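J.: Structure of the sequence below:
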Amino acid sequence: MSSTATRSDRGVSPVFLALVAIMGVSGWAVWTGFSASTGFAVFLFVVSGWIVSLCLHEYAHARTALHGGDITVGAKGYLTLNPLKYTHALLSIVLPVLFVIMGGIGLPGGAVFIERGRVAGRWKHSLISAAGPLTNVVFAVVLMLPFLLPGLGAGMPLPFLAAIAFLALLQVTAAILNLLPVPGLDGYGIVEPWLSYNVRRQVEPVAPFGLLIVFGCLWIPEVNAAFFGLVDAVMGLFGVEPYLPAFGLDWFRFWDGEPQVAG
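T.: Okay, the predicted model is just below:
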């Protein structure tokens, strides 16, 4: 009985498998031009891919917490990759997707609930917080391999290259933002175990507003320019030209019409 429950707690959710299937089919449609609207296919590919990455992000937190001592994450459904099991599905999934649609930026979502009292050792706490953003880093590197290795990207249609470039940009922005040491974000979770009790108590009231503070700062032109300059520099290291994610965003916003690409 217990072994069956354990398999149920850790089996991959049909919801996640459906998201992967949507990502695969829509990616194929972008590649082949099968869809009547390339933009709509790009939209489905990017949104499903973005949600898949969010699921992997939260799974990484939960899996690391499990090995760190919090054995309750399985019963909560966090190891099934089901986004509907998250403590704050609105923060973890809906808001990040809305941010992508509104601004073309990958803002991090809410985290799974980890019972930190079950985890002993500051390094373990830091690793639990770091696991999520590191997943975004790995996802971004995989997406940018076709640009780093020209032979791998040769022959890929422009819409598909633009779509994976835009999805990679979302991963890079999410990783950078989430690694900021701002209360409420994973970057702060990494350093928090090493702070004094008094500092943690003083900072604690800010945590619920950390994501809003970051989002607000990005509306400041100078901050926005510096941030995306850093994003472009990181992606440039992998050979991603800035126009590619821009084209990807244009196709993604299919409701504005198909982008005009010079032949």
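J.: Could you use CA atoms for every contact and neighbour count after this?
T.: Noted.
J.: Tell me how many other residues surround F40.
T.: 20 (other C-alpha atoms under 10 Å).
J.: and what of G117?
T.: Other residues near G117 number 8, with proximity taken as other C-alpha under 10 Å.
J.: And it, how far from I71?
T.: 11 Å (C-alpha to C-alpha, to the nearest Å).
J.: swap in N224?
T.: If you go by C-alpha to C-alpha, the gap between N224 and I71 works out to 40 Å.
J.: just checking, what's the longest helix in the chain?
T.: helix 38-68 (DSSP state H).
J.: And it, how far out from the chain middle?
T.: What separates the centre of helix 38-68 from the centre of its chain is 6 Å, taken as C-alpha atoms, centre = their mean, to the nearest Å.
J.: Likewise for stretch 173-191?
T.: With C-alpha atoms, centre = their mean, you get 13 Å for stretch 173-191.
J.: For the helix or strand harbouring T135, buried residues please.
T.: Using DSSP states H and E, T135 falls within helix 122-148. By neighbour count on 16 or more other C-alpha atoms under 10 Å, the buried set for helix 122-148 is 124-137, 139-141, 143-148.
J.: Kindly report the same for stretch 16-33.
T.: F16, L19, V20, I22, M23, G24, S26, G27, W28, A29, V30, W31.
J.: Need the residues you listed in TSV (columns: distance to D186).
T.: Listed next are the buried residues of stretch 16-33 as TSV, based on distance: C-alpha to C-alpha, whole Å:
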residue	distance to D186
F16	23
L19	25
V20	25
I22	29
M23	27
G24	29
S26	31
G27	30
W28	34
A29	35
V30	33
W31	35
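J.: Out of the residues you listed, which sit inside strands?
T.: The members of these all map outside strands under DSSP state E.
J.: Pull the most distant pair out of those.
T.: F16 and W31 (22.4 Å; C-alpha to C-alpha).
J.: show me what contacts T6?
T.: G74 (C-alpha atoms under 8 Å, 6 or more residues apart in numbering).
J.: nearest residue to V137 other than its sequence neighbours?
T.: Closest residue to V137 in three dimensions, ignoring its sequence neighbours and counting by C-alpha to C-alpha, 6 or more residues apart in numbering: A175, at 6.1 Å.
J.: what about the one you found, distance to A131?
T.: From A175 to A131 the distance is 11 Å (C-alpha to C-alpha).
J.: again, but for P157
T.: As for P157, its distance to A131 is 33 Å (criterion: C-alpha to C-alpha).
J.: just to revisit the earlier point, downstream of the longest helix of the chain, the next helix or strand is which one?
T.: Sequence-wise, the next helix or strand downstream of helix 38-68 (DSSP H and E) is helix 89.
J.: Before we compare anything, build this one as well:
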Amino acid sequence: MPFVIISLLVAFTVHEFAHAYTAYKFGDDTAKDQGRLTLNPVHHLDPIGTIFILIAGFGWARPVPVNRRNFRNPKLAGVLVSLAGPLSNFLIAFIATGLLFFTIGSAPVFFVQLLNMMVWLNVLLFVFNLLPFPPLDGYRIIEDLAPPHIRVKMTQYEQYGVLIFLILVFTPLDRFTIQPIFSVAIPAVIGGFQSIFSLFL
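T.: As a prediction, the model looks like this:
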């Protein structure tokens, strides 16, 4: 459990900071003005999501506020801001895999266990957040890329998308929808990391 909590705190904090920093760089000060342009976990944790982390081993962070009207290039900025979060988790997992490869055999057991958890959870968050359901980043990317008339319709039906997403994740249907995606995508990403670092050994 401690490894899960530490890994989630790091993953959530870097994920939300990446959103805030990218938005700031494209001209939106909203997150910065609300104190979210920081790597201090306290500023990114959601109270209920944090309780769930402590008692159930999973949870969620507080979404970073973004005002797309402040972007200098709204479509490009919107996509990159949404993509920044999942990519930050991808990068954490990649670095943790590298540390595992280059310290294997010499690192303490607890450190190896922590790194393994960091890899798995961050790849999970990378894949999960790219799913095309609201309110996930994958949905926001599609929304920003869609033509205006499609975007309007997406906004109208977004509430139903959230409901469908919750049904797919929190009911037995996940065995036929979400879990098969994870069972293929997560091992594929981790395997790709391992193949890259194995070239150096």
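J.: one step back: between N224 and I71 of the first structure, which is the more surrounded one?
T.: Taking neighbours as other C-alpha under 10 Å, N224 of the first structure and I71 compare with I71 leading, 17 against 13.
J.: Residue in the second structure paired with that one?
T.: Superposed on the second structure with TM-score structural alignment, I71 of the first structure falls opposite D29.
J.: what's the neighbour count on the closest residue to its match other than its chain neighbours?
T.: Closest residue to D29 of the second structure apart from its sequence neighbours, by C-alpha to C-alpha, 6+ apart: A23 at 7.4 Å. Here the number of neighbours of A23 of the second structure (other C-alpha under 10 Å) works out to 29.
J.: ditto for G69 of the first structure
T.: By other C-alpha under 10 Å, 16 other residues sit near G69 of the first structure.
J.: check contacts around it.
T.: Counting by C-alpha under 8 Å, 6+ apart, G69 of the first structure has contacts R118, V119, A120.
J.: Contact partners for the spatially closest residue to L79 of the first structure that is not a sequence neighbour?
T.: The shortest distance from L79 of the first structure to any non-neighbouring residue, by C-alpha to C-alpha, 6+ apart, is to R10 (5.0 Å). By C-alpha under 8 Å, 6+ apart, the contact set of R10 of the first structure is G74, G77, L79, T80.
J.: and if we set it to 10 Å?
T.: If you count contacts by C-alpha atoms under 10 Å, 6 or more residues apart in numbering, R10 of the first structure has them with V73, G74, A75, G77, Y78, L79, T80, L81.
J.: could you dump these to CSV with distance to F238 of the first structure?
T.: Below are these laid out as CSV (distance: C-alpha to C-alpha, whole Å):
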residue, distance to F238 of the first structure
V73, 36
G74, 37
A75, 40
G77, 36
Y78, 33
L79, 32
T80, 32
L81, 29
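J.: Name only those of those that count as buried.
T.: With burial judged by 16+ other C-alpha under 10 Å, the buried subset of those is V73, G74, G77, Y78, L79, T80, L81.
J.: tell me which of those is nearest to S3 of the first structure?
T.: Nearest to S3 of the first structure among these, counting by C-alpha to C-alpha, is G74 at 12.3 Å.
J.: thinking the closest one is in contact with A5, fair?
T.: Yes: with contact defined as C-alpha atoms under 10 Å, G74 of the first structure reaches A5; the gap is 9.4 Å.
J.: Would you mind listing the buried residues in stretch 105-112 of the second structure?
T.: For stretch 105-112 of the second structure, burial by neighbour count (16+ other C-alpha under 10 Å) applies to V112.
J.: what's the spacing between that stretch and its chain's center?
T.: Offset of stretch 105-112 of the second structure from its chain centre (C-alpha atoms, centre = their mean): 26 Å.
J.: which residues sit against it?
T.: F3, A96, L99, L100, F101, T103, I104, L115, N116, M117, M118.
J.: hmm, which of those are the buried ones?
T.: Of these, these count as buried by 16+ other C-alpha under 10 Å: F3, A96, L99, L100, F101, L115, N116, M117, M118.
J.: what range in the first structure does stretch 8-18 of the second structure sit on?
T.: Against the first structure, stretch 8-18 of the second structure falls on residues 50-60 (TM-score structural alignment).
J.: what's the mean distance for that stretch versus the second structure?
T.: When the second structure is superposed, stretch 50-60 of the first structure averages 1.1 Å from its matched positions, counting by mean C-alpha distance after the TM-score superposition for the first structure.
J.: what's the residue nearest to D29 of the second structure in contact with, if anything?
T.: 17, 29-32, 37, 64-68, 70-71, 77-78, 80-82, 84 are the contacts of A23 of the second structure under C-alpha under 10 Å, 6+ apart.
J.: quick one: the alignment partner in the second structure of G117 of the first structure and I142 of the second structure, what's the gap?
T.: The equivalent of G117 of the first structure in the second structure is R69 (alignment by TM-score structural alignment). To I142 of the second structure, R69 of the second structure is 18 Å away according to C-alpha to C-alpha.
J.: Three-state assignment for F113 of the first structure, please.
T.: coil (DSSP: H, G, I helix; E, B strand; the rest coil).
J.: Count the residues that sit near the nearest residue to H44 of the second structure once chain neighbours are set aside.
T.: Nearest residue to H44 of the second structure in three dimensions, chain neighbours excluded: R62, at 5.4 Å (C-alpha to C-alpha, 6+ apart). Residues lying near R62 of the second structure (other C-alpha under 10 Å) number 17.
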